[in-house]
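Q: coords please:
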Amino acid sequence: MTTAQPRPGALGEATLGELAEALRGELIRPDDPGYDEARSIWNGAHDRRPALIVRCHGVADVLKAVEFARSEGLPLAVRGGAHSIPGFSTVDDGLVLDLSPMNGIRVDPARRTVTAQGGCLWRDVDAETQAFGLAVTGGLVSSTGIAGFTLGGGVGWLVRRCGLTCDNLVGADIVTADGRYLHVSEDEHPELLWALRGGGGNFGVVTSFEFRLHEVGPTVFAGLVFYHGEHAEQVLRGYRTAVSGAPDELTTLVNMTTAPPAPFLPAEVHGKPIVAVAGLWSGRPEDGDAATRPFRELAPVVVDLFSPMPYTAMQTILDPLWPRGMWNYFRSAFFDDLDDATTGALIRSYANVPNPLTELHVHHLGGAMGRVPADATAFAARNHDFILNVVARSADADGFPAAREWARGATEVLGPDAATYVNFTGEGGEDRVRAAYPKDTYERLAAIKDTYDPTNLFHLNQNIRPSTTH
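A: Now for the predicted structure:
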């Protein structure tokens, strides 16, 4: 890439003083109190030491940070919710542009839209939109940032009814590599809007997002049902049948995991293989019991936690299982059918999990997501009914390499050419990025990259390289 390399020691006190004085937000340096806290991210597998952290309090700060990184030749990492699995929200010896203070939200209930700044988390957006009985497809863990989640696609509990998060992106404000501040919509820079709908963080710093909202909640019928791990194959076969008749209002997934020491699970299953089917019915709550029942009778039940609940409760129900600081590596593969071969491969991977924190998630897709034309957005993987998301975790470095290799093997058995999901990609190699996009989509993204970031300033992402760097 042609982005200038950092110049260690070249940043003088006067230069840094001018930057600090120009900011409304905060400039944090390695010797400052709170630096270690400020540099940490959710994924403990990445321990980087940036030269500078700029906590932006507004668009003016973003403009100054981008200009400073470009003029000083510093690698630039953009941080929203800091959940980047490959660690792209931090960098050694570069500048971290931290959007977390920018968390303003404005709901327009009459137009059914919400405008949210780039530092917002999904719990922030859900709290505001649910005050009006509205929602957009959001993250399964509420501490996830809206920015990276949206730009990579956005698969959540409303994906079958409302589509991907990026399908509901109707406008955005963005700071580009050359310091322009643009509003993007179907009428203004529509090609850039197309790229933001699934093309990742390649094209600039998105300072605010405008989403189309849908009537959801405040009460939904949702939850989890647990089965003994020994019945995993029976559950998968039954799940294949159950989803074949599922309406769009129902989104579900199968999680093959190890039972945590959670109070809602009997003590005798703690630490043992267990299979959970989780789901959310967003239709009339009184219809939810019947709609979800086929998924709650797949095998002898350990415990059934499906019930009417607030939408915000389902959006946070998994939070305790995803604390900050664990070492995480994710892998993904789209596939078309839970046939015998696929089921067998999943069962074999499940039988060889390297530690109790590793998991296999089978998400049912289709519905509204599948009805969007493949070329309507940069997220083109529309014609698959399922996605396998493989979660490799460890409490620390011990055992992490083995978990990572297991995750790679678990997706490769579905085929070396299987499409991958940008948001569940644990590394940023070019082969993984190209696996996320069909050839025509990738080439169109590269052309847009040439227009808005020809020097690849924004390369800490699932990188679409401009043609000038090839």
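Q: Please make it C-alpha for all contacts and neighbour counts, starting now.
A: Will do.
Q: hang on, Thr251 in a strand?
A: Yes - using DSSP: H, G, I helix; E, B strand; the rest coil, the assignment for Thr251 is a strand.
Q: Please, where are all the strands along the stretch 151-300 of the chain?
A: Assigned by DSSP state E, counting those that start in this stretch, the strands in the stretch 151-300 of the chain fall at 169-175, 181-185, 205-212, 214-215, 219-228, 250-258, 273-281.
Q: Taking strand 273-281 as reference, get the angle to the fifth one.
A: Direction vectors for strand 219-228 and strand 273-281, defined by axes from the mean of the first three to the mean of the last three C-alpha atoms, to 10 degrees, enclose an angle of 160 degrees.
Q: do the third one as well
A: With the same axes, to 10 degrees defining the directions, strand 205-212 sits at 60 degrees from strand 273-281.
Q: Return the distance of strand 205-212 from the chain's centre.
A: Chain-centre distance of strand 205-212: 15 Å, with C-alpha atoms, centre = their mean, to the nearest Å.
Q: one more to line up against the first:
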Amino acid sequence: MATLSQSFRGRLVLPEDPTYDEDRRIWNGSVDRSPALIAYCTGVADVIEAVRFATGPAAGLPVAVRSGGHSFPGQSLCDGGIVIDLSPMRGIRVDPQARTARAQAGVLLGELDHETQAFGLAVPAGIVTHTGLAGLTLGGGIGWLMRKYGLTIDQLLSVDVVTADGSFVKASEDENPDLFWGVRGGGGNFGIVTEFEFRLNPLGPIVLAGPIVWPMAESARLLRFYREWITDVPDELTTAVVHRKAPTARYIPSRLQGQPVVMVVCCYAGPVEEGQEVLRPLREDSGSAPVLDLCAPKPFTEHQAMFDPSFPHGRWYYFKSCDVDRLTDDVIDRTAEHAARIASPFTAFPIFQLGGAIARVGEDETAFGGRGAGHTFNINGTTEGPEGFDEERTWARGLWSALAPHQTGVYTNFLMEEGEERVEQAYGAEKYRRLREVKRHYDPGNLFRLNQNIPPA
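A: From the prediction side, this is the model:
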């Protein structure tokens, strides 16, 4: 500890410090771990010093890397080890002429949107503004613009990385291309990314976006209509079907609050007038009128923050996830059956529509797996605290198991701690083999193992 404090500019937090319990909290309140040290890095030099400390005087201790702290299974925290915290590194620089942005590893999605939308530009990234940009990007990055512009990793031009031996390297298509391939979907396995360079895309600042809501009893019928409708919608439209009890919120009429509902949440990344016409069949021809329609022109930043109240820090979250090729009748029936059993007012599960620009990138161009999937289920059981959590976790596992015959893969950012075999399934055998070779080159000792881990070959 004394060795690190001599050369480290950031804040070092130990268990005896008065802020320790606050500093060790992360987004998922069900995770309670006690690190031996939390090192808040102010820049690349601090990251290098922290890594060298972890491989020198503190060798053998587990190392967790935290930026936004949104890891579903809480892998940004560890017991008895070192947390290298990147949250002070929040710099963003937008070049509107070149349509590029550089963002440090502690940036949150809402902060990036704030800077880029000032110029009518955007990086497709996530659905909750307090998510960390780093973890979301390294796993792939799905969000409201993905069918038009692709995943977050599809916008990456370069990254700066501190590797396991404390070296600082850059990676791009032309420089360390093996590492650049690996970080685009392979998570934090190969080092600590300290800065990202993104391509920016024109957007908004006004988009047609928001949920259109029906009673949950309409789920199976609505999903069958939705399945056929989305076959012809343009790439500008990305949707997610969400089942839940309607939240208590000012924009939800009191008669609907707490009632089981199914909603199609839309975002049209094109002219509002075109979007209105694309959505007309959903509103008028789906077989029954929606009970609430909140899909309207609004600032993109407002839409990006829509789910924030549903995913606050400190609630207890449990996730299961899977990809499916198509919403078959059996998938729809099983989904509707289990949705009707939701008990917690905080439990919800989006079914994200994929395709479009995601599928036009070659499967082998990046480490991300599953570009050909039609939909990804993000099944989360959520409670305010420990009361009822076991029941919601059992419910989430039940829906996931019911979908087992139709599962084709999984998005790594939606995995809990499910083991090496499940991680391999996310990439496929050949891509997983290639990732292990990249891991062997940049982290042969598996220092960065608190993640969806890819062991070195």
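Q: So for Ala77 of the first structure, which of the strands of the stretch 151-300 of the first structure sits nearest?
A: Proximity to Ala77 of the first structure, assessed across the strands of the stretch 151-300 of the first structure by C-alpha to C-alpha, is greatest for strand 205-212 (10.0 Å).
Q: Show me where the second structure has its helices.
A: Using DSSP state H, the helices of the second structure run over 2-7, 20-23, 44-55, 109-117, 133-139, 146-149, 177-183, 219-229, 272-284, 300-304, 329-339, 389-402, 420-427, 429-442.
Q: what's the closest of those to Pro345 of the second structure?
A: helix 389-402 (10.6 Å).
Q: any residues touching that closest one, and which ones?
A: 316, 318-322, 334-335, 338, 341-344, 347, 379-383 (C-alpha atoms under 8 Å, 6 or more residues apart in numbering).
Q: got it, and stretch 450-461 of the first structure?
A: Outside stretch 450-461 of the first structure, the residues touching it (C-alpha under 8 Å, 6+ apart) are 1-3, 70, 75-78, 88-89, 176-178, 200-204, 428, 449, 465-469.
Q: Roughly how far does the most centrally placed residue in the first structure sit from Trp122 of the first structure?
A: When C-alpha atoms, centre = their mean is applied to the first structure, the residue found nearest the centroid is Phe149 (3.6 Å). Relative to Trp122 of the first structure, Phe149 of the first structure is positioned 9 Å away (C-alpha to C-alpha, to the nearest Å).
Q: quick one: common contacting residues for those two?
A: By C-alpha under 8 Å, 6+ apart, the residues touching both Phe149 of the first structure and Trp122 are Gly139.
Q: just to revisit the earlier point, and the helices of the second structure, which is most packed in?
A: helix 133-139 (a mean of 26; mean count of other C-alpha atoms under 10 Å).
Q: what's that helix aligned against in the first structure?
A: Using TM-score structural alignment, helix 133-139 of the second structure lines up with residues 146-152 of the first structure.
Q: Off-centre distance for that stretch?
A: Per C-alpha atoms, centre = their mean, the centroid offset for stretch 146-152 of the first structure relative to its chain is 6 Å.
Q: what's the answer for stretch 327-342 of the first structure, then?
A: With C-alpha atoms, centre = their mean, you get 16 Å for stretch 327-342 of the first structure.
Q: Just the buried residues of that stretch, please?
A: Across stretch 327-342 of the first structure, burial judged by 16 or more other C-alpha atoms under 10 Å covers 327-335, 338, 342.
Q: Map Leu97 of the first structure onto the second structure.
A: With TM-score structural alignment as the criterion, Leu97 of the first structure matches Ile84.
Q: which among the buried residues of stretch 327-342 of the first structure gets closest to Gly104 of the first structure?
A: Distances from Gly104 of the first structure to these, taken by C-alpha to C-alpha, are shortest for Asn328, at 29.0 Å.
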